[in-house]
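> Sequence first, predicted model second:
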Amino acid sequence: MTTERWTDAMIDNLASTVEDLSSTVEDLSSTVDRTTQNIEQTNRNVDMLVGAVNALLERDSQRDEEMRRRNEDFQQYKLENDQRFNTLLEEVRFLIRKLGENQ
């Protein structure tokens, strides 16, 4: 088996390749750091959006509940008014019959 001797050119080429590889690793590390920061910022933004959506859903739920209560109140008010109207109508009919009997 023969051993190959490294020439200065081969060593220079290897050194250049190692430097290129080191630079690439630094670039990748920087890219990973930026990506990590972007992901963290995105997560914070998502958390804020989730909070905003939950607040809107809660507000919508409260409005729905308020509308339901108002509708119930209105239905009760309408029922009471209908009952009063029917009572008054019966009284008017009674008075009309009385007037008719008295003539």
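Received, thanks.

> Please count neighbours and contacts with C-alpha atoms only from this point.
OK.

> quick one: the helices in the protein?
Counting by DSSP state H, the chain has helices at residues 8-102.

> Tell me which residue lies nearest the centroid of it.
By CA atoms, centre = their mean, the chain has its centre lying nearest to V53, at 2.6 Å.

> For that residue, give its distance to D47.
10 Å (CA to CA, to the nearest Å).

> A further structure is provided below for comparison with the first:
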Amino acid sequence: MSGYDERAGRALAEGEFDRLPGEPLEAPEVGDVSAVISVRLRGDEIDALERAAAAAGVPLSTFIRQAALSVASPLDMRAVSAQAETFEIEARRLLALLRGKAS
């Protein structure tokens, strides 16, 4: 059995695929749009992605999807910084309230 066949079997067993190759596709529900995108990878690249997905505790397809989307929609660091500052202010207020009640 080839490495590809082993990976495909493992992915099928882990629920990565909704159907076997050749089975008919069901029409998606309204608002439920999805696409399958084919990407060519070398064996060592697939191995590296599989290790990273396993370390993250997610299926390979989920890992790849999350990685692609994180690059497509990078964090707005100014917004994150502003939210962190607001959180810190609120945490200090809460701490002051708790200290006031404890004394």
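That came through, no problem. The structure presented is a predicted model; accordingly, all values stated were derived computationally and were not measured.

> Report the TM-score for the pair.
The TM-score (TM-score structural alignment, normalised by the length of the first structure) is 0.28; 33 aligned residues with a CA RMSD of 2.3 Å.

> Please identify the helix or strand for A53 of the second structure.
helix 43-56 (DSSP states H and E).

> mind listing the strands in the second structure by residue range?
Applying DSSP state E to the second structure gives no strands.

> can you tell me which helix in it is longest?
helix 77-102.

> that older thread, which of the residues in the helix holding A53 of the second structure are buried?
49-50, 52-53 (16 or more other CA atoms under 10 Å).

> Go through those residues and name the one nearest T62 of the second structure.
A53 (8.0 Å; CA to CA).

> I figured the closest one hits R65, correct?
No. In this structure A53 of the second structure lies outside contact range of R65 using CA atoms under 8 Å: 10.9 Å.

> and for those two, which residues touch both?
Common neighbours of A53 of the second structure and R65 are not found (criterion: CA atoms under 8 Å, 6 or more residues apart in numbering).

> L94 of the second structure and A102 of the second structure, how far apart?
12 Å.
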